[in-house]
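Chemist: Here you go, sequence then predicted model.
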Amino acid sequence: MKDKSVKEIKEIIDGLSVDKYLEYIDILRNDERKSVQSIAVKMAKKLDSIRKENERLEIINAFENEGYNKGYVYIGGIDEAGRGPLAGPVVASVVVFKPNTKIEGINDSKKLSESKRDELFDIIKEQALDYGIGIVNNEEIDEFNILNATYMAMKKAINCLEKTPDYLLVDAATIPGIDTDQKAIIKGDSKSISIAAASILAKVTRDSIMYQYEEMYPGYGFKSHKGYGTKEHYEAIEKLGITPIHRKSFLKNVL
């Protein structure tokens, strides 16, 4: 490699598979040129990052693997988005993967940028054995309360599946009135790959709905706060009044 320019070395490195990294790191570290040694350092950092991500992806399959070890064969993860906002629906999703699925970067939707969520949204749908999305609007939230509406959204999501799971991993909840075995996992959206996937599908779906409401009800800032109770949102309600998508049961102190 010593007879090659830094540019040529970079081109070689860009085309390398990860399993070749260690071999080339050792070679480049022994090069006298500081710029080449710097490439080796960057490669080592990238390799370390890849290893850590692989370890994390192994860990977030643990609850699914526990289920398979118990004899379950079709495991779904469930999460919701939109329990807390003053306006808009609550959205739930369920995702079923094949065993030991690994999707780089998948995590609790709240820990991801919007662009990363959008990217993963399509990847999840492509890789999932099955998925479902359930939506319950603000009027039903007012009628049944947010907890029951959340359960309704989760049941709707399950009913969208072609095949009902024999085991459900649920983020911090147990869904009443269903026969399927369940496991409630606190902060499951960062501990289970299928719950994390469900959190992303639910969040991206709900955000897209709120973007449509931004066009329908200008001046409320739905695009930025997604219906949550920000200062901007409360000021808009005070100035413009409530819309047909507001949850009246959440605004008793304002009405």
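Modeler: In hand now; what should we look at? Residues are numbered from 1 along each chain as shown.
Chemist: switch to C-alpha atoms for all contacts and neighbour counts from now on
Modeler: Fine.
Chemist: What is the burial count for Tyr131?
Modeler: 27 (other CA atoms under 10 Å).
Chemist: again with Ile9
Modeler: The burial count for Ile9: 16, using other CA under 10 Å.
Chemist: now it, what's its secondary structure?
Modeler: Classification of Ile9 by DSSP: H, G, I helix; E, B strand; the rest coil places it in helix.
Chemist: do you know how far it is from Ala236?
Modeler: Using CA to CA, to the nearest Å, one gets 57 Å for the distance from Ile9 to Ala236.
Chemist: likewise Val36?
Modeler: 57 Å.
Chemist: more neighbours, those two?
Modeler: More neighbours surround Val36 than the other of Val36 and Ala236, with 22 against 16 (other CA under 10 Å).
Chemist: Put this next to the first one:
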Amino acid sequence: YRKSDFLKGIRDSKKLTRLGRERWYRVLKKKAACQYVSVSARSIDQNGISRAAREAIARLLKKFPIKPNLVLLDGSLYAPPKYKQKTIIKGDEKIPLIAAASIIAKVTRDRKMCALHKKYPHYNFAQHKGYGTRAHMAAIRRHGLSDIHRRSFCTRIVS
């Protein structure tokens, strides 16, 4: 990949404030070819998180109009074997392009969770964005699981 000047100063999405992520999101959407895919809770429950992630990566790569020379991946993820790829542990902290992807993913997910809050207000997704906070777990215990909760993740909470 080529280093891009507009990525100078970018950081891992987890190390940015919400406003910082939103600012970077606007820059990235304007200056980069950004794509994303979603995976349903049901698909994760049926296929497992690893397989769901692999399938999502394959779907994502098909969305780009040109085949990338190199696919950079964070953590223990990998792309289909037909792609030249490199996996970097803590890549979102080390590689600006992976940090950019982490920002697109986080902002997109957070926005989706805020939209889902309107459909499921008693879970308060607008506040915790679906992460395993005490408030979220308490809401699951109080209201049960919705159709967007991963049952495979929530078994300890509702058992």
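Modeler: Yep, that arrived. Remember, it's a predicted structure, so these values are computed and weren't measured experimentally.
Chemist: for the second structure, what spans make up the strands?
Modeler: 71-74, 85-88 (DSSP state E).
Chemist: residues in the first structure matched by the first one, start to end?
Modeler: Using TM-score structural alignment, the residues of the first structure aligned to strand 71-74 of the second structure are 168-171.
Chemist: if we look at that stretch, which residues are touching it?
Modeler: By CA atoms under 8 Å, 6 or more residues apart in numbering, the list of residues contacting stretch 168-171 of the first structure from outside reads 63, 75-79, 180-189, 192, 194-195.
Chemist: Quick one: average offset of that stretch versus the second structure, please.
Modeler: By mean CA distance after the TM-score superposition for the first structure, the fitted stretch 168-171 of the first structure averages 0.8 Å away from its aligned residues in the second structure.
Chemist: That stretch: which residues count as buried?
Modeler: Within stretch 168-171 of the first structure, the residues scored as buried using 16 or more other CA atoms under 10 Å are Leu168, Leu169, Val170, Asp171.
Chemist: Out of those residues, the closest to Leu22 of the first structure would be?
Modeler: Among those, Leu169 lies closest to Leu22 of the first structure (CA to CA), at 38.3 Å.
Chemist: Does the longest helix along the second structure pack against any helices or strands, and if so which?
Modeler: For the second structure, the helix that runs over the most residues, judged by DSSP state H, is helix 96-119. Using 3 or more CA pairs under 8 Å, 6 or more residues apart in numbering; DSSP states H and E, the elements in contact with helix 96-119 of the second structure are helix 18-31, strand 71-74, helix 91-94, helix 125-128.
Chemist: Dump these into CSV; add distance to Leu116 of the second structure as well.
Modeler: Shown next, in CSV, are those (distance: least, CA to CA, whole Å):
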stretch, distance to Leu116 of the second structure
helix 18-31, 18
strand 71-74, 27
helix 91-94, 27
helix 125-128, 7
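Chemist: Nearest to Ile103 of the second structure, out of those?
Modeler: Between these, helix 18-31 lies closest to Ile103 of the second structure; by CA to CA that is 6.0 Å.
Chemist: circling back: could you work out which of the helices and strands packed on helix 96-119 of the second structure reaches nearest to Gly48 of the second structure?
Modeler: Closest to Gly48 of the second structure of these is strand 71-74 (CA to CA; 18.5 Å).
Chemist: how many neighbours does Arg56 of the first structure have?
Modeler: 18.
Chemist: mind listing what it touches?
Modeler: No contacts exist for Arg56 of the first structure under CA under 8 Å, 6+ apart.
Chemist: What helix or strand is it located in?
Modeler: helix 34-59 (DSSP states H and E).
Chemist: No more questions from me, cheers.
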